[in-house]
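[1] This is the structure alone, sequence omitted:
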């Protein structure tokens, strides 16, 4: 207790040191613990699945566009033939998912739900906790369904809903009887709100469960070397474990109920958190140097009063250990407050209970013990052996200056590096948003029965709605059907997907699609019987090099008899999915008037009237199709969802770059405060000899500007290499520029000068005589 009192008194006399040290350590520990928990959660995906190491997903490699794409689509007829050739397989699971499903309960609609149709073997592959009823019954009896606990509470207000009915208008079987309520365990890569039985004729994905004791590596080699029925005939499958599948964001997954996560996000997040912790520790170390002189004087006085070396060491140990432990306790409170925001920023699913689970808590405790005991033991052994003269020679001479300079430079390296990385990612995000601007204020929807409600009737009823700017009919809108065609000079199975549009000319203007030669195209439009437009990707993949396709029939480049159009123009490539993928070629037939097969309306409107417009169209829809829920497509939302990973990167780096800069400047404030106190007499003498306040400010700021300059020079090559590597994953990406590095540099310089000047200005304006007296 006596030692604790001494430590607390020391803290009270050094309140600035304690405040900066605690804030730095609390923020550093909080960031590191949250990111550590997040990384553990993601890497241990399917942690509660006892069969996770025996499950493999079947993957086909298909040559689309200029790259091979891995997809999970498997024809249902081929699954029994595949399974029969491998006795090591214990069970197979076929699934099909429908996302954004809308259900109706007692005339009330509930949307954005995920429906998973699966074989009865589902529970062998993914653990499912049954709350009421039997999930097995929903997977084996058509017309029955199991719903999640969240859906049950949302639709019925309770989980006691067995036997009740719900409608799914999109499905062939509209009405389903609820036979079970379930809950998925935490860390499940399966995200399903409803479960029902699989219809055999449906296209599906397939996973296999191997028997106990099977050598997975040997099996995978044999499986992938065996010729099996694929989408293109006889071919070869690849396999992915659950974890490999989870971290494969390039996979074209037909099962949208299976989640994926970008592995690089985990690495960047954890690295950022560790860098924040380093900054917090550097602040603590730098301030300790400035505090130790007074502490050594106090220790020598205690020795003169009879304190033993053991007592001194224990006091120093408690001082350092207690600081870290209090910081850890405060970080727990901060973690609980920030958990919801953290989950929202990086789309995580962490809970407070998980932070204290057996997966995370031992790691955090080990980390805190190392962080507290190791420095405490070192400081207690080192300091009590130093005399005041030894301290002055070591900690106030050039060695101390070099140590502080190195630590402060490292802090600036981290801050400038994170800011520069954020600037590059922000530029990539700007590229995505720039492409997304063409889709803002636009929705599409398809009518169900044009005979019952003609397209022209819809147009006349929607035009008068407030906020509507234009309406364009088309066959299938922005997301048309595709056809597999052989590329130029390719083999029979060397295919790529060709998108088939049929639109009116106004479709080009509503989406701001840019023609390479608009004047030529619109001159040829009225003179061509069946005018067609292609994109730049069509020329790259299907038109021989150097050939002008204008005026040529589409059939010249596509071996399809039904293609009758003549090319009259070329539009520049536009992105509507992830920028990591190459754009597919397209063929767009132009019709002056809507055709009989046109079933989609594209509506451009004022964003201020979005809610009222959609509500108005929904009411019109319900009058015409009372048994079918209204659904629409938002192209801007789709584009942003496909590029969500870039958004997550941008958010997490902005968050940690801001925190790192804040901690660095917070530490600089403390360092300059102690430095000016130690040099107060020097400053007074300089003023007596004629130094101006501006010269004093330059004297104090000059070292920090040097540190920033050194940090900037060291940071540039690292960031250039790492961010260039990151950008290579995108088929369409921004390019590194000087602005990505100069803005963080200038921002850091300005904030640093402001922080240091806040401390040094008063000393520069003080009466030099009073400054010398104070010393």
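    Looks like it arrived, so ask away. Bear in mind that the values here come from a model prediction, so they are computed numbers and not experimental data.

[2] okay, CA-based contacts and neighbour counts for the rest of this
    Will do.

[3] how about stretch 307-321: buried residues?
    312-321 (16 or more other C-alpha atoms under 10 Å).

[4] Would you format those residues as a markdown table with distance to residue 283 and secondary structure included?
    Output for those, formatted as a markdown table (distance: C-alpha to C-alpha, whole Å; DSSP: H, G, I helix; E, B strand; the rest coil):
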| residue | distance to residue 283 | secondary structure |
| --- | --- | --- |
| 312 | 24 | helix |
| 313 | 23 | helix |
| 314 | 23 | helix |
| 315 | 22 | helix |
| 316 | 19 | helix |
| 317 | 19 | helix |
| 318 | 19 | helix |
| 319 | 16 | helix |
| 320 | 14 | helix |
| 321 | 16 | helix |
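
[5] also this one, for the comparison:
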């Protein structure tokens, strides 16, 4: 019987090629989009969960509250916190500490090939707690010896031309003794918070003052707890241990908590120093809904088209019932047709996914794959989805069409009650409501990204070439290099600074007090060290006072303030007011300046506010100090260059720098490209929204086409009579189209408040944002109506121009 059902289903599919084509295309598109989004979501929700002990690994997070009530959360602790917990608490089975010490100049010991890499050090527990695969070496001992290092396979190939790097040595500019490669690590998966290329042994630096460090936030700390341990009880014991050893003069209230490793990816908002990319559960829910809706719309279309074209099969089914076919047999036949169509669609969808994955990975920055090595849960889910789609697509025809009376079928008068019409109308409304919400989302995200890309930042970020200062030689010869850069014809201006707007590293903060306030109030402000060419090079407006003077020793104690800082300090006219900077913060906590060297400065100018952070952040107060200051050394050259002959300009600048230091690489980037990275995730979401909107609209159009086909066939004789009585083609088209356009208008009324709320919430992430004007919603609704009108008109015109004689012949 099963074989007979499949054979009959195949004959029916082959006989109705156009009908089959529409169904297969709709289901294939739905399945393809579902599978792509499902792969993306699966990768996100399995972030850091592939470790065998993931359920028992916790990250230490410090919650700090200042006497003024300001709260911060930091993903870092002092060295002794984990060391003490491991030594004193039986619940702590193992611990790992990692710290980043900036970048280092590294090279194979027998080569002059130099690379810049982040300099990470770790305790031996890294390869014992986490299940990262070593291609070579022993994970239990790889980081136990001084001057040992593990490298990723990518780094091994880059440095040695092969992954067979065990036993080779690496020289580092910050250490006279070479490091021995004791392990080659398989490249980190994309869905891991760790992504460095080199990991140096912590024991090499045991004499660096770590043994008394209970207070810093320098170490990323992870603990492996006993499976039966209570994390809250353990964190309480850790806090007691820290309180007994921490310096009593610290005024901040500090408490450590244990965050499960599985929660780090989605629950790190507001936690400073979080490693890797963080995710958003909100977007996971949104993308899941998109995937489910697109697939559900495809199933609805199958049902609509099957019902619309059912009249062509009425006599066939009537004959089957007259010769003894049971309702169960007919239901199984319809389900067999649905499952066969779904299977064909799934095969096509898997092919499309395979073809589209490289492009999908390109813009989502993932490494998704679908093949024999793919997680079994993906394949199991695919099989379940096929069964669900086949069942959902075929269940209505199987239940409805199989129960009709044979006499009714022979007369080709298929009853369609109000309930079924209402159901189809409801489904079309839902289809287009989803489509319109997606259109609004796409328009809003596009306009917001365009807005933040083109907004006046208070400086001109185009054509700014930023060159890294990576060595003491370059820093000492900065004035010479700057002067030589300025001599290049295409260079319009050059400046040096400690950081640049759009900084991707930590932007230092300082505490600022005024001597004329009693008691002196602390103001937290960002800090930037610059020279006299910074304002003209970045084209930042000086509002009041003066700029720094080139070569002036006196200006080493002068500062400029931005408008926000001046307003916070109550300074309206810069006239040499004395302010003091008693403490600095480079990412975790404020450290006092040396008591014997107080940093007092004079305010000589006020500059117009300029955005130096993502536009998600509001303008903040900033102190611009002269580049020769005791807080922060210069780290960058910035040159304003003309667009003409850019490659030659870069070559000349590289030659200038290498005249001073031949050993270090010439690293550069364009500042506007760096700013674009702030909104990279938003652009990914914009693309996914656009794809979802396009697919929802496409499948919605197929649904409308099915309904229009059904309506035209049900009203064939009515249209014929109207035409005989003189109705024009235009009036017939309007008659058939208006009912469907009403559904689209209803869909828009439902969609607009949902879309407004969703996008209003999303825009709250930005300090600077567009207004949700009525024009966006009108445009989205108009697009939906035009698409629906075009889809319905095709079938309506076809019915209107048909010869009425043919439709009335059987009366």
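    Everything's here; your move. Being a predicted model, the structure only gives us computed values, none of them experimental.

[6] just to revisit the earlier point, I'd like the buried residues of stretch 307-321 of the first structure laid out as CSV, including distance to residue 220 of the first structure.
    Converted to CSV, these look like this (distance: C-alpha to C-alpha, whole Å):
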residue, distance to residue 220 of the first structure
312, 63
313, 59
314, 59
315, 60
316, 58
317, 55
318, 56
319, 57
320, 53
321, 51
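
[7] and which of those residues is nearest to residue 224 of the first structure?
    Nearest to residue 224 of the first structure, judged by C-alpha to C-alpha, of these is residue 321 at 55.7 Å.

[8] I'd say the closest one and residue 368 touch.
    No: using C-alpha atoms under 8 Å, residue 321 of the first structure is not in contact with residue 368, being 9.9 Å away.

[9] Against residue 730 of the first structure, how distant is the nearest residue to residue 253 of the first structure once chain neighbours are set aside?
    Nearest non-adjacent residue to residue 253 of the first structure, counting by C-alpha to C-alpha, 6 or more residues apart in numbering: residue 72, 5.3 Å away. Distance, residue 72 of the first structure to residue 730 of the first structure, using C-alpha to C-alpha, to the nearest Å: 22 Å.

[10] what about the two, which has more around it?
    residue 72 (21 against 14; other C-alpha atoms under 10 Å).

[11] which residues touch the counterpart of that one in the second structure?
    Alignment note (TM-score structural alignment): residue 72 of the first structure maps to residue 75 of the second structure. Counting by C-alpha atoms under 8 Å, 6 or more residues apart in numbering, residue 75 of the second structure makes contact with 59-62, 217, 220-221, 271-274.

[12] Also residue 499 of the first structure?
    Contacts of residue 499 of the first structure by C-alpha under 8 Å, 6+ apart are 480-483, 584-587.

[13] could you say what helices and strands the longest strand seen in the second structure packs with?
    Ranked by residue count under DSSP state E, the longest strand found in the second structure is strand 92-108. Packing partners of strand 92-108 of the second structure (3 or more C-alpha pairs under 8 Å, 6 or more residues apart in numbering; DSSP states H and E): helix 79-88, strand 115-122, helix 126-129, helix 153-160, strand 169-172, strand 220-225.

[14] Columns distance to residue 677 of the second structure and mean neighbour count on top of these, output as TSV?
    Below are those laid out as TSV (distance: least, C-alpha to C-alpha, whole Å; neighbours: other C-alpha atoms under 10 Å):
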stretch	distance to residue 677 of the second structure	mean neighbour count
helix 79-88	33	20
strand 115-122	19	19
helix 126-129	30	20
helix 153-160	24	18
strand 169-172	30	19
strand 220-225	25	25
